[in-house]
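Q: here is a sequence together with a model predicted from it:
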Amino acid sequence: MPTRNPPRKAKKATTAKTRAKSATLDPETIQILLSVAGQVRALAYAPYSHYQVGAALLTANGEIFAGCNVENASFGMTQCAERIAIGKAISEGVRDFVAIAVITEDGGTPCGACRQIIHEFATARDITVVVADARGRYRVTSSDALLPGGFRLRDGE
């Protein structure tokens, strides 16, 4: 039985705050995030759609929180990988996010609900979003590009 995975520190954790200010990711950090997302994708519970998703969330302090999708027979109760990773970070008291990497078989982007959740926490900066397929091809975008004009109850919060 697998053990619980604690949050990880990115190899270049000392530069996490620099990356956070510039909102750009170096290729090594992207590869670390994709590796973590790929590993957790293999743990996805997707017996209905067979669409496995893995996500790795990088925080401003260099921690990485991972999540995979968990389907349910009542499909609307399915939990997305992105929301699980974000929920794990929040439950540990971390809310300052720099980037999230998402891996699917075909390189699909986060669903609308996940885009809104990512946007909710993009208050200090635009969050970098790395979207990859199972063969390792990826593209880099941002939370603002995925959800232009996203909803907030109060501007700037």
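A: Noted; the coordinates are in hand. Residues are numbered from 1 along each chain as shown.
Q: going by C-alpha atoms from here, please, whenever you check contacts or count neighbours.
A: Fine.
Q: end to end, how far does stretch 36-50 reach?
A: 20 Å (Cα to Cα, to the nearest Å).
Q: same thing with stretch 114-127?
A: Span of stretch 114-127 from end to end, Cα to Cα: 13 Å.
Q: which outside residues touch it?
A: 20-21, 23, 80, 82-83, 95-100, 142-144, 146-147, 150-152, 156-157 (Cα atoms under 8 Å, 6 or more residues apart in numbering).
Q: just checking, what packs against the biggest helix by length in the chain?
A: Taking DSSP state H as the criterion, the chain has its longest helix at helix 27-41. Secondary-structure packing of helix 27-41 (3 or more Cα pairs under 8 Å, 6 or more residues apart in numbering; DSSP states H and E): strand 54-59, strand 63-68, strand 97-103.
Q: ok, the residue sitting nearest the centre point of the chain to residue 49 distance?
A: For the chain, residue 100 is the residue whose C-alpha lies nearest the centre (Cα atoms, centre = their mean; 3.3 Å). The gap separating residue 100 from residue 49 is 23 Å, by Cα to Cα.
Q: let's bring in a second one:
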Amino acid sequence: MNELKVAAMSARENAYAPYSKFLVGAAILTPSGAVFSGCNVENVAYPQGTCAEAGAIAAMIAAGEREIAAAYVIAGSPTPVPPCGGCRQKLAEFAGADVPITMATTGGTEQTMRMDELLPGAFTADHMEPRS
């Protein structure tokens, strides 16, 4: 988990958040042992920004990986910040129910939840299966 923490902290330092000043870093580990990181990237047109988790997932996909074994998200806040709703769904696309998602503060506080705790009742590919 230390490798994920270091990768997320490093990515956070590169975040582009001139409007909110809220820097976020994320790192994901795949079953192969590869680590991918991302940071939030804001845009003056707020809905056009990108979350750190989405950036890490995009890097994982671009490298040809398709499964998350663990994730780590860090922000400079008083308490650990959970991924937004959209990022919870993005994580659930590639992470099984028991995958640990650790949320942390730059002050050292950490909270870990399983994917199914973070997004109970997730919309999954099973919902897309045709039924007669």
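A: Arrived safely, thanks for sending. From a predicted model like this one, the values you see are computed outputs, not experimental measurements.
Q: what's the TM-score for these two chains?
A: The TM-score (TM-score structural alignment, normalised by the length of the second structure) is 0.90; 127 aligned residues with a Cα RMSD of 1.6 Å.
Q: re the thing from before, aligned partner of the residue nearest to the centre of the first structure in the second structure?
A: In the second structure, the residue equivalent to residue 100 of the first structure is residue 71, according to TM-score structural alignment.
Q: list the contacts of its match.
A: 4, 26, 27, 28, 29, 99, 100, 101, 102 are the contacts of residue 71 of the second structure under Cα under 8 Å, 6+ apart.
Q: out of those, which is most surrounded?
A: residue 26 (34 neighbours; other Cα atoms under 10 Å).
Q: surely that one touches residue 57?
A: No: counting by Cα atoms under 8 Å, residue 26 of the second structure does not reach residue 57; the two are 9.3 Å apart.
Q: now for those two: what residues contact both?
A: With Cα under 8 Å, 6+ apart, residue 26 of the second structure and residue 57 have common neighbours 37, 38.
Q: PyMOL command to pick out the buried ones of the contacts of stretch 114-127 of the first structure?
A: In PyMOL, a selection of the buried entries from the contacts of stretch 114-127 of the first structure looks like this (16 or more other Cα atoms under 10 Å):
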select buried, resi 20+80+82+83+95+96+97+98+99+100+142+143+144+146
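Q: need the helices for the second structure, in chain order.
A: Under DSSP H, the second structure gives helices at 2-13, 52-62, 85-94, 115-118.
Q: residue 16 of the second structure -> the first structure?
A: Checking TM-score structural alignment: residue 16 of the second structure goes with residue 45.
Q: residues in contact with that match?
A: 52, 68, 69, 70, 71.
Q: let's see 6 Å
A: 70, 71 (Cα atoms under 6 Å, 6 or more residues apart in numbering).
Q: check residue 53 of the first structure too.
A: Per Cα under 6 Å, 6+ apart, neighbours of residue 53 of the first structure: 41, 68, 69, 81, 103, 104.
Q: now the residue nearest to the centre of the first structure: closest residue in space, sequence neighbours ignored.
A: Excluding its sequence neighbours, the residue lying closest to residue 100 of the first structure (Cα to Cα, 6 or more residues apart in numbering) is residue 57, at 4.3 Å.
Q: which residues does the one you found contact?
A: With contact set as Cα under 6 Å, 6+ apart, residue 57 of the first structure has these partners: 64, 65, 99, 100.
Q: now with 7 Å, please.
A: Residue 57 of the first structure makes contacts with 64, 65, 66, 85, 86, 99, 100, 101, as judged by Cα atoms under 7 Å, 6 or more residues apart in numbering.
Q: which one of those residues has the most neighbours?
A: residue 66 (33 neighbours).
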